[in-house]
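[1] here is a sequence with its predicted model. Questions after.
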Amino acid sequence: MESVVKVFAFMLLVSQASVRKLNAQTSEMQADRARRDMAIRWPAAYDPSVAPVFSHNELLIHADCHRIFARLSDVTAWPSWLVIVKDVSNETPQKTGKGALYRLKIFNSPIQSRIVEFEADQRISWIPFGADETETHHGHYHAWRFVPQAGNCLVITEETGIGPGDRKNPSSGSHLMHKAHELWLDSLRYISEP
C-alpha cells in the first residue's frame, strides 16, 4: 500500500510540474498577444486574433534600421549567422525582394517560403508555400517591422501558426516560436551592431 501511495504522490508531482509549465507557456502567449504590434499587416487567415499560435518578440538594436534590414533581407546569408538555418537557395534568382521564393531548412525541416511584403528598411514578411507554389494554409506567417529610434532600431517580429499541429498544442508551439525568435533577434543584433 505504501508503494502505491508513493507512486501516486510521484505522479501527482509530475502532473503538477506539467500544469505549471503549461500555465507558464499560456501566460507567455497571452503576454505576447497583449504586446501585439497593431502596425503589422496580416493576411486574414493568419491574423493573430484567429490564429491559435502567436509570438511577439522585439529588441532594440544599436544600429540603424537600414543596416539591420539589409542583414535580414539577405536570406541566402542567414546560415552564416543564424544557427537554426541551413541550405538556403533562392529559387527566383532574378528577385530578392517581394515575390522571391526561397528553399531552406529551419531546425533541419525543409520549407519553401515566399516574401510577400518588402518595404526597404521598414517591413519584410514571408509565408510558406507548397511545392505547387500555392499557400499551404497550414503553415506560418512571419512578419518583421523596423522602427527607427534615435539612431537605433527597434526590431519587432511576430509570427502566427494556423496548422493542425498549432491547434493541437498552441501554448507549446507559441513558446518554442518565442524562444527561436529570441535567438534570431540576438543573432541579428550580433551581426548588426558595430
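    Alright, I've got the coordinates. Numbers count the residues shown, from 1 in each chain.
[2] contacts, neighbours, all on C-alpha from now
    OK.
[3] centre of the chain to the helix or strand that contains K179, how far?
    Secondary structure assignment for K179, by DSSP states H and E: helix 170-192. Offset of helix 170-192 from its chain centre (CA atoms, centre = their mean, to the nearest Å): 6 Å.
[4] so what does it touch, helix or strand wise?
    helix 2-34, strand 53-61, helix 65-73, strand 152-161 (3 or more CA pairs under 8 Å, 6 or more residues apart in numbering; DSSP states H and E).
[5] closest one to L183 among those?
    Of all the helices and strands packed on helix 170-192, it is strand 53-61 that lies closest to L183, at 10.3 Å by CA to CA.
[6] which elements pack onto the closest one?
    helix 2-34, strand 152-161, helix 170-192.
[7] any idea which of the ones you listed gets closest to T96?
    Nearest to T96, of all those, is helix 170-192, at 18.9 Å by CA to CA.
[8] how about the closest one, which residues are buried there?
    Within helix 170-192, the residues scored as buried using 16 or more other CA atoms under 10 Å are 170-175, 177-178, 180-182, 184-185, 188-189, 192.
[9] what about versus this one:
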Amino acid sequence: MLHEINWPHGYLPGYTDNFASNEVIVRNLTAKEVFDTLIDASLWESYYKNSSDVEFDNTPGLILAADTRFRFKTFGFPIEAQIIEFEAPADARPGRLAWHGWAEGDADHRLDVVHAWLIEDLPENRVRILTQESQIGKPAKELHEADPDPMNIGHQDWLKGLVATVQTRNKQDIAD
C-alpha cells in the first residue's frame, strides 16, 4: 500500500486554488539517502533551478529540521516558510517533510502554500518520491491557468535533480 500526504485543514487538494503533484519511483536508492539529501537546503540551488537565496532564521546551517523557519526564492516569489511536518524514514515508515510557505502582499499578490514530500522504500530495492503542493491566492489561480503548467514542470525537474544528486553522491561514496 502506498502512503499519502497528510494535509493540514484548509489545504486539502481540490479545495485550494492550485495543486501540483509529482512523483518518481527509482531503483537502487533508499528513502534515507533521498531524505538526507532533500533536507540539505544548501544543495537545492545545485540541482533545482527554481530555488535560490535559501536562508534559515532559527536553525544553524542549512539542514532542515522540525520547526525550522527559513526563506528562499522560488518561481519568482520570495517565500517565508516553516517546517510543519518532519519525520525521517525509519522502520518501514516513509519519510515526511512539509512546510507552510507564504509570500506577503495585498490580495493580488499574497500566496499561501503547503509543500509536502513523502519518501518511501518500496519492494525490490526501489524508492518512491512524492512531492505535492497545495496553494491559495490569486497568484495560485494564475499558476493554475498557465499553459504549460509551471508548477508541475518545475517540481518534476526538482525530483529529477534530487535523484541525480543522490546517485552522484552514491557514486562518489563508492569511489572513496
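    Right, received. Where do you want to start? Treat the numbers as computed from the prediction; the structure is a model and nothing was measured.
[10] what lines up with I5 of the second structure in the first structure?
    Correspondence of I5 of the second structure to the first structure, assessed by TM-score structural alignment: I40.
[11] ok, that match touching H142?
    No: with contact defined as CA atoms under 8 Å, I40 of the first structure does not count as touching H142 (10.2 Å).
[12] of these two, who's got more company?
    The neighbour comparison of I40 of the first structure against H142 (other CA atoms under 10 Å) goes to H142, with 22 against 16.
[13] so the more buried one is in which element?
    Judged by DSSP H and E, H142 of the first structure forms part of strand 140-149.
[14] now what about stretch 80-88 of the second structure, what contacts it?
    32, 35, 64-72, 94-103 (CA atoms under 8 Å, 6 or more residues apart in numbering).
[15] looking at the residues you listed, which are in helices?
    32, 35 (DSSP state H).
[16] most centrally placed residue in the first structure?
    Taking CA atoms, centre = their mean, the centroid of the first structure lies closest to E159, which sits 4.7 Å from it.
[17] just say helix, strand or coil for the match of I5 of the second structure.
    coil (DSSP: H, G, I helix; E, B strand; the rest coil).
[18] how close does it get to E28 of the first structure?
    Shown here: I40 of the first structure relative to E28 of the first structure, a distance of 20 Å by CA to CA, to the nearest Å.
[19] follow-up on the earlier one: among the contacts of stretch 80-88 of the second structure, which ones are buried?
    For the contacts of stretch 80-88 of the second structure, buried by 16+ other CA under 10 Å: 32, 35, 64-65, 68-72, 94-103.
[20] counting only strands, which of those residues make the cut?
    Per DSSP state E, strands hold the following members of these: 69-72, 95-103.
[21] using JSON lines, lay out the residues you listed together with distance to Y47 of the second structure.
    Formatted as JSON lines, those follow (distance: CA to CA, whole Å):
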{"residue": "R69", "distance to Y47 of the second structure": "22"}
{"residue": "F70", "distance to Y47 of the second structure": "19"}
{"residue": "R71", "distance to Y47 of the second structure": "18"}
{"residue": "F72", "distance to Y47 of the second structure": "15"}
{"residue": "G95", "distance to Y47 of the second structure": "20"}
{"residue": "R96", "distance to Y47 of the second structure": "20"}
{"residue": "L97", "distance to Y47 of the second structure": "18"}
{"residue": "A98", "distance to Y47 of the second structure": "19"}
{"residue": "W99", "distance to Y47 of the second structure": "20"}
{"residue": "H100", "distance to Y47 of the second structure": "22"}
{"residue": "G101", "distance to Y47 of the second structure": "21"}
{"residue": "W102", "distance to Y47 of the second structure": "23"}
{"residue": "A103", "distance to Y47 of the second structure": "23"}
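[22] tell me which two of the residues you listed sit farthest apart.
    G95 and A103 (26.5 Å).
[23] P150 of the second structure pairs with which position in the first structure?
    Using TM-score structural alignment, P150 of the second structure sits opposite L176 in the first structure.
[24] what about the counterpart of C153 of the first structure in the second structure, neighbour count?
    Using TM-score structural alignment, the partner of C153 of the first structure in the second structure is V127. When neighbours are defined as other CA under 10 Å, V127 of the second structure has 23 of them.
[25] from L111 of the second structure, how far off is the aligned partner of I162 of the first structure in the second structure?
    Using TM-score structural alignment as the criterion, I162 of the first structure maps onto I136 of the second structure. I136 of the second structure sits 6 Å away from L111 of the second structure when distances are taken as CA to CA.
[26] same check, this time on A65 of the second structure
    Distance from A65 of the second structure to L111 of the second structure, by CA to CA: 23 Å.
[27] and if you look at L162 of the second structure?
    25 Å.
[28] do V127 of the second structure as well
    From V127 of the second structure to L111 of the second structure the distance is 31 Å (CA to CA).
[29] then E133 of the second structure?
    12 Å.
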